[in-house]
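In: Coordinates only, no sequence provided:
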């Protein structure tokens, strides 16, 4: 572009436009060229980047717009271009020289690389077997290290040291925390042997299983012997010993057979200890003849009942203490023993009995163990109590002892359960005391029946009944204070009444048969009232009281009947009542009433006079008949009821007389002199009678 620019500008404008050598203005060519040039100049955009660069270059060179400059400018520019091209060629020559040297160096390097490749191939050929052998050795080393780790892990997990074996099996070593930790580890080894038995080669698993089983069995034997030794001298009040023994029992429970044998030996040891303690409490000395500081029961309890009560109280106190101590020993760990026995039965299923669904009941086992511990005490208690019962002929004492035994039996039921073997001793003693009571009562009844003669003159209860009722009060009080009244409200006392009260009441009934009325009823009521008074304070005798009330009511009814008859016969009212029984309420029947001999004027006046003589002292005379009846309320009630019945009879007589008078009055209205009415002959009214007999 610069070349064309300068070529176009090589001829000055003035020469092209104003030169005289140029063609005339009228020619078309120059005019067209000029216009074309002007047009191109005018059409050029000075905002074009190339023009701007060219102008900046000219400005940078400081070119002046002269003819010389315009002529040299193109040449100068071309010269500069040529110089620049020469410099470029020189620089490329230097680059070519450098490239040649680089090529030479590359060839040299390729030569060295080929030589190195040949050396490396030779070295690889020479060291290949060595590397293979080294790799094999490394692999073998790695396998050996893995086997060593496995061996170490196996030894640490499945094998125990000789010291641990000694701790586990030697009886010279104590049963302490180290023993239990070692036993736990050996049991884990025994359990994990199942993994070894699952491999193809089971020899190792069998050997480890046999060895661990041997160690575990030896450890349990050691633990069993240690617990047996501890049980012989066990202080149940020492919490530290109890803690170690509790843990040992929990572990030993995994061998149910050894655990049961241990309990058997413990029960035997405790039985001997408690028997010696009971003997010492009775006599004041032990089986080794060592005197004790406490005062023995046999020396301070002179009363037989207190003697038996002290023995039972000692047995109860010992049972409570024994149960509390053994509860801490066997139950305080919750269900640990149960779970241990369950695990033992799972490992030894042949020990489980058929139909035994429950593995271990801690409370039941505790009750059974306490019962076995008390076997010796119960045996000695039975001997002493039976000796006391059989050596006394007092029926009351025998019954009190039976009630006392029954009270403690119910207490032992709450402590040891209804299935305890100790309760058999209480049942035997209670039955023995009751048999002695019945025998003594029958002897007493036989002796009294031989002396029965007649009832007392005052018809009061005979002496034998009074003695019997005093005895009955003592028996009822004893029964009331016993626990039997809580569980059984009266059924147990019925047998006592049958033995104590019924024979003597039958004797009183036989005595009453020899008496005439009303003495027989008075005597019976006096005896029945005395028996009722003795039994009234005790609710458990309500059934018998109901029976007594019924019998009393029967005899009271007989006395009311007797008093009623007395009033009617003494007053003469019976003379009027007898013929009136055949008179009905019809007019025809009533008209016959005056014709009867009893209702004739003379007889009716005599009856009225007899009634008037009777009424002033009627109640006093009637009460005199019952003066030997000890219950004055009954006397009053009987007399009042008889008087009420007498008044009703009088009202009946009165109504008949008035009805007959009414009929006769209507018939004799027209007569000049009517006959006197029945009412006039018998003037007393029922109101007057009630007032006089009230």
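Out: Noted; the coordinates are in hand. It should be emphasised that the depicted structure is a prediction, and the values quoted were computed from it without experimental measurement.
In: drop to CA atoms for contacts and neighbour counts, all remaining ones
Out: Noted.
In: Dead centre of this structure: give me the residue that sits there.
Out: residue 363 (12.2 Å; C-alpha atoms, centre = their mean).
In: Tell me the secondary structure at that residue.
Out: When states are read from DSSP: H, G, I helix; E, B strand; the rest coil, the local structure at residue 363 comes out as helix.
In: Return the residues in contact with it.
Out: residue 331 (C-alpha atoms under 8 Å, 6 or more residues apart in numbering).
In: how close does it get to residue 338?
Out: For residue 363, the distance to residue 338 under the criterion C-alpha to C-alpha, to the nearest Å works out to 11 Å.
In: Which parts of the chain are strands?
Out: Assignment of strands within the chain using DSSP state E yields no ranges at all.
In: For the top helix by length along it, name the packing helices and strands.
Out: Here the longest helix in the chain is taken by residue count, with DSSP state H as the criterion, and it is helix 67-158. Applying 3 or more C-alpha pairs under 8 Å, 6 or more residues apart in numbering; DSSP states H and E, we find helix 67-158 packed against helix 2-8.
In: buried sites along the helix it packs on?
Out: Along helix 2-8, these residues count as buried under the neighbour rule (16 or more other C-alpha atoms under 10 Å): residue 6.
In: contacts for that helix?
Out: Around helix 2-8, the neighbours that count as contacts under C-alpha under 8 Å, 6+ apart are 54, 70, 73, 74.
In: Restricted to buried residues, select these in ChimeraX.
Out: To isolate in ChimeraX the members of these that are buried, counting by 16+ other C-alpha under 10 Å, one can use:
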select :70,73,74
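In: any idea how far residue 524 lies from residue 152?
Out: The separation that residue 524 has from residue 152, given C-alpha to C-alpha, amounts to 105 Å.
In: which of the two has more neighbours?
Out: Counted by other C-alpha atoms under 10 Å, residue 524 and residue 152 do not tie: residue 524 has more neighbours, with 25 against 13.
In: so what's that one up against?
Out: Listed by C-alpha under 8 Å, 6+ apart, the contact set of residue 524 reads 508, 509, 512, 552, 555.
In: for residue 642, what are its contacts?
Out: 560, 561, 563, 564, 567.
In: which residues touch the third one?
Out: For residue 563, the contacting residues are 622, 638, 639, 642, taking C-alpha under 8 Å, 6+ apart as the criterion.
In: got another, please set it beside the one above:
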């Protein structure tokens, strides 16, 4: 047989066949040679095959060689069976994996579908939510629009209530809402919503007018009921006037209605106060005091003053929330209208008192009383065109006119029958009575509460009306008296006038005038007293000669009765005067009412006597008059005489 050697070192297989034919042309030989010539070191597949063959081909025998093919095939079959078995397992695993993958794929597909569905649903939800949100926002906007530009059902019902339904706080809130909507809707007119704005504005305007009309009717009805003496202004009525100020015509009509109602109440209250008195008879009816003019007129005016103040307070309560310009003028006008009804009964009664001629003093007091209440009530009403103030002013003028007429009548009666001065040269009875009247008038004037400037103006007129006739009366009365008697009488009369006026204010000018007149008559009395002393003291003739002497006549000592012995006798008589000067007082001075005036006359007349003695002393001691031993004739110097008499 053949022998196959496998050299593992050089990977060369050598097949030896000793019995092989040598013929080269034999096909088998060629194949064999080809095989033998083959280089296996570069044939990796062959090498791998031989390595695999060497694993199980361990015995190189004929049998093994013959069975090699079969072995290889069996081995190949076993390998293939193993492969098939293993591959089957792999296939089964792959099929299992495939099933899992299919299941996963199905699951993923289902999840994808569900996700897609959910995504679609989510998109739908988002759209629906977005749409819902937009609709909700629009609903909120619409709701806010309606809330801002429309009234609620309750507010509409309040404003459109029945006529007999009373006005409440809710009405004013709703009306305020209407006003605000009417103002706010102007914003819409500046946007694209002009149509809606115009419709709302028209709706609110109509609603406003109907609401104001309803409010006016209610307020008018409320005012008509305020005819009682006590007047309670409700807060709702005050609010109604505040609201109606936006409609001036309705506001004015309501005020007129209030004024008419209160006018009736005041007139009725005044008549009741005059005739019936207060509740239960307290206070008593004013007419009960008609016999006392001051109290009668004073009570009427006091009642009207209180009523006027009360009505002003009622109006202030009614209009306290009104902010219109001219509210104060409105109140003054209405108060004037309210008090107009009492003018006629007041005027008739005061005229009756004045025309009855209660006397100058009472007329003057009434005049001041009327002036005071005119001033006081005008501070409440604040206007001089009010009928009540006009009536009071007319009565004041009438009483004042009657007062001055009374004074003029009194003065004319004085001049009709002029009294002669009494023996004591004091004031006459007419003068005393007239000054008593003046004193009463001025006393009532001082105690009056008339403003200061008005009192001062009245004072001058009163003094002129009384003092001027009195001065004329005194002058006429003293016209037939002697110089000293006239001066004494006039000083006494002027003095009592002065002392009367000195007690009162605003008499300074008159006092000054009286003082000048007194001074003029005092000068007369001073000169008369000095002449009286000089005559009785023996110096009158000597002083007269000295006054009339001139140098052409020659020395004084040569004149008749101016010799030394005559002068000596006169000086002796003058010395007796110096020893008791108080004894030589003119009788008229004892009738002077004022000790101060008497003292002034005595002092100043003494000064004249001293001055006269000084001139006599100078003349007699002058050498030109040729008196011998002049020092013995005139033992006292002028300074010594002045010292003795002072």
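Out: Looks like it came in fine. Owing to the predicted nature of the structure, the values given are computational and were not obtained by experimental measurement.
In: Next one: the equivalent of residue 176 of structure 2 over in structure 1 from residue 347 of structure 1, what distance?
Out: With TM-score structural alignment as the matching criterion, the partner of residue 176 of structure 2 in structure 1 is residue 184. Distance check for residue 184 of structure 1 against residue 347 of structure 1: by C-alpha to C-alpha, it reads 16 Å.
In: swap in residue 361 of structure 1?
Out: Counting by C-alpha to C-alpha, the gap from residue 361 of structure 1 to residue 347 of structure 1 is 19 Å.
In: before we move on, what about residue 556 of structure 1?
Out: Residue 556 of structure 1 sits 81 Å away from residue 347 of structure 1, going by C-alpha to C-alpha.
In: Repeat that for residue 386 of structure 1.
Out: Using C-alpha to C-alpha, one gets 49 Å for the distance from residue 386 of structure 1 to residue 347 of structure 1.
In: before we move on, what about residue 359 of structure 1?
Out: The span separating residue 359 of structure 1 from residue 347 of structure 1 equals 13 Å under the rule C-alpha to C-alpha.
In: Checking the contacts of residue 563 of structure 1 against structure 2: which ones persist?
Out: Mapping those onto structure 2 (both residues aligned by TM-score structural alignment, their matches' C-alpha atoms under 8 Å) leaves 622, 638, 639, 642 still in contact.
In: and which of those residues is nearest to residue 482 of structure 1?
Out: When those are compared for distance to residue 482 of structure 1, the smallest value, 39.9 Å, is given by residue 638; criterion: C-alpha to C-alpha.
In: Now check structure 2 for the residue matching that closest one.
Out: Across the two structures, residue 638 of structure 1 finds its equivalent in residue 601 of structure 2, going by TM-score structural alignment.
In: One more: residue 279 of structure 1?
Out: Looking across to structure 2 (by TM-score structural alignment), residue 279 of structure 1 lines up with residue 271.
In: Ok, residue 555 of structure 1 next?
Out: Applying TM-score structural alignment, one finds that residue 555 of structure 1 aligns to residue 521 in structure 2.
In: surely that match meets residue 489?
Out: No - counting by C-alpha atoms under 8 Å, no contact exists between residue 521 of structure 2 and residue 489, whose distance comes to 9.4 Å.
In: ok, back up a step: residue 556 and residue 347 of structure 1: who's more crowded?
Out: Neighbours were tallied for residue 556 of structure 1 and for residue 347 using other C-alpha under 10 Å; the higher tally belongs to residue 556 (20 against 12).
In: Could I get the contacting residues of the match of residue 555 of structure 1?
Out: Residue 521 of structure 2 sits next to 487, 488, 490, 491 when contact means C-alpha under 8 Å, 6+ apart.
In: Go again with 7 Å.
Out: The neighbourhood of residue 521 of structure 2, defined by C-alpha atoms under 7 Å, 6 or more residues apart in numbering, consists of 487, 491.
In: next one: residue 343 of structure 2
Out: Contacts of residue 343 of structure 2 by C-alpha under 7 Å, 6+ apart are 387, 388, 391.
In: what separates residue 260 of structure 1 from residue 249 of structure 1, distance-wise?
Out: If you go by C-alpha to C-alpha, the gap between residue 260 of structure 1 and residue 249 of structure 1 works out to 10 Å.
In: Those two - which one has more neighbours?
Out: Higher neighbour count among residue 260 of structure 1 and residue 249: residue 249, with 22 against 13, using other C-alpha under 10 Å.
In: what sits against the aligned residue in structure 2 for the more buried one?
Out: Pairing criterion TM-score structural alignment: the partner of residue 249 of structure 1 within structure 2 is identified as residue 241. Going by C-alpha under 7 Å, 6+ apart, residue 241 of structure 2 touches 251, 319, 322.
In: Sitting in helices, which of those residues do you find?
Out: In helices, defined here by DSSP H, the members of the contacts of residue 241 of structure 2 are residue 251.
In: Mind putting the contacts of residue 241 of structure 2 into TSV with neighbour count?
Out: Written out in TSV, the entries for those read as follows (neighbours: other C-alpha atoms under 10 Å):
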residue	neighbour count
251	20
319	23
322	18
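In: and of the contacts of residue 241 of structure 2, the nearest to residue 45 of structure 2?
Out: Here the nearest of the contacts of residue 241 of structure 2 to residue 45 of structure 2, counting by C-alpha to C-alpha, is residue 322; it sits at 125.4 Å.
In: The closest one and residue 242 touch, don't they?
Out: Yes - A contact is recorded between residue 322 of structure 2 and residue 242 when judged using C-alpha atoms under 7 Å, the distance being 4.7 Å.
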